[in-house]
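**Student:** no sequence on hand, only this structure:
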């Protein structure tokens, strides 16, 4: 499997979730399974089956996170010198040339994307059109409502 780009914050969030799953959630479910077993007949024991199902979800998520972390290529843009070029991890201030509305996006990995927080996936149409461009460049983005033109007003390596 190829390396997947990830920001430092994205990696830390995954590591925190993994630690919580292993140290809090997994032991809690194991205790719930043990308690449900004490109730007797497992065939008709809903608590037991619910706890086993939850254990399956937790173990699956642990494997998923460990896989993502093993294939992650962590990129720390704050340690790079800012040359005004849009790269993975950069935060970009854009001006919509039709409406003069300003927006700010950080280009992040697919798992970190959260449009409400201003984080867009590196595979999104807008990020793909921005990567490699520089400050003051005009970028045309193919949006569902038609093409939108943006001017890159500033690039930050935060």
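**Tutor:** Received the coordinates, thanks. Source: prediction; values computed, not measured. Residues are numbered from 1 along each chain as shown.

**Student:** can we go C-alpha only for contacts and neighbour counts from here?
**Tutor:** Noted.

**Student:** can you pull up the most central residue in this structure?
**Tutor:** Closest residue to the average C-alpha location of the chain: residue 112 at 1.3 Å, with CA atoms, centre = their mean.

**Student:** now residue 26: how far from residue 125?
**Tutor:** Distance of residue 26 to residue 125, computed by CA to CA, to the nearest Å: 39 Å.

**Student:** more crowded one of these two?
**Tutor:** A count of neighbours by other CA atoms under 10 Å puts residue 26 above the other of residue 26 and residue 125, at 18 against 14.

**Student:** in a strand, that one, correct?
**Tutor:** No: the assignment for residue 26, made by DSSP: H, G, I helix; E, B strand; the rest coil, is helix rather than a strand.

**Student:** test my guess that it contacts residue 58.
**Tutor:** Yes: taking contacts as CA atoms under 8 Å, residue 26 lies within contact range of residue 58: 6.9 Å.

**Student:** what's the span of stretch 90-107 from first residue to last?
**Tutor:** 6 Å.

**Student:** how close does residue 121 get to residue 105?
**Tutor:** Noted for residue 121: a distance of 10 Å to residue 105, by CA to CA.

**Student:** cool, residue 26 as well?
**Tutor:** Taking CA to CA, one finds residue 26 at 36 Å from residue 105.

**Student:** and the comparison structure, right after this:
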């Protein structure tokens, strides 16, 4: 029995847009590239053909991955939940590192949509697991690769 993958509304939208782009733009482009490479003749030493076929494999695998994930996902909108200002899936949390005084802001998202460069952290990450269920003003101790860190939750919002 497989469990549903949690996705935020915006994450599901981004994945659907990527799927549509792969099907309507990337797939036709790689098919055209394969046809052009085939037209050059001998396929045994045709690097363009090999590269296009490899790219086609990546595109088809990503399409299959996205279709599977989207069909097995549960879209969660935190704005519709009664959470009493607690940190839940989809929440955006502003934290202060009590040692350094630095502030960071993360949104807790599903594994498929996590991207640390955009401050989107996976629900299964140590930071997210340490924050779930906590409220504004709470101090949490979170184990990170460099050791344990104390953070104060400055703000919890649901977008």
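**Tutor:** Noted; the coordinates are in hand. Because the structure is a prediction, the values reported are computed rather than measured.

**Student:** if we can go back for a sec, for the residue nearest to the centre of structure 1, which non-adjacent residue is closest in space?
**Tutor:** In this structure, residue 112 of structure 1 finds its nearest non-sequential neighbour in residue 10, 5.9 Å apart by CA to CA, 6 or more residues apart in numbering.

**Student:** can you map out the helices along structure 2?
**Tutor:** With DSSP state H, the ranges of helices along structure 2 come out as 9-21, 27-39, 47-71, 126-131.

**Student:** so which elements touch the shortest one?
**Tutor:** Right, helix 126-131 of structure 2. strand 139-144 (3 or more CA pairs under 8 Å, 6 or more residues apart in numbering; DSSP states H and E).

**Student:** check the mean deviation of the strand it packs on from structure 1.
**Tutor:** Strand 139-144 of structure 2: mean distance to aligned residues in structure 1 after superposition is 1.1 Å, counting by mean CA distance after the TM-score superposition for structure 1.

**Student:** what are the contacting residues of that strand?
**Tutor:** 126-127, 130-131, 148-153 (CA atoms under 8 Å, 6 or more residues apart in numbering).

**Student:** tell me the buried residues within those residues.
**Tutor:** Buried subset of these (neighbour count, 16 or more other CA atoms under 10 Å): 127, 130-131, 149-153.

**Student:** quick revisit: the residue nearest to residue 112 of structure 1: neighbouring residues, count only.
**Tutor:** The number of residues packed near residue 10 of structure 1 is 19, by other CA under 10 Å.

**Student:** what comes up buried for stretch 135-142 of structure 2?
**Tutor:** Buried, per 16+ other CA under 10 Å, within stretch 135-142 of structure 2: 135-136, 139-140, 142.

**Student:** measure it end to end?
**Tutor:** First-to-last distance for stretch 135-142 of structure 2 - CA to CA - comes to 15 Å.

**Student:** in structure 1, what range does that stretch match?
**Tutor:** Under TM-score structural alignment, the counterpart of stretch 135-142 of structure 2 in structure 1 spans residues 134-141.

**Student:** for the helices of structure 2, which one sits closest to residue 78 of structure 2?
**Tutor:** Among those, helix 9-21 comes nearest to residue 78 of structure 2, with 9.1 Å by CA to CA.
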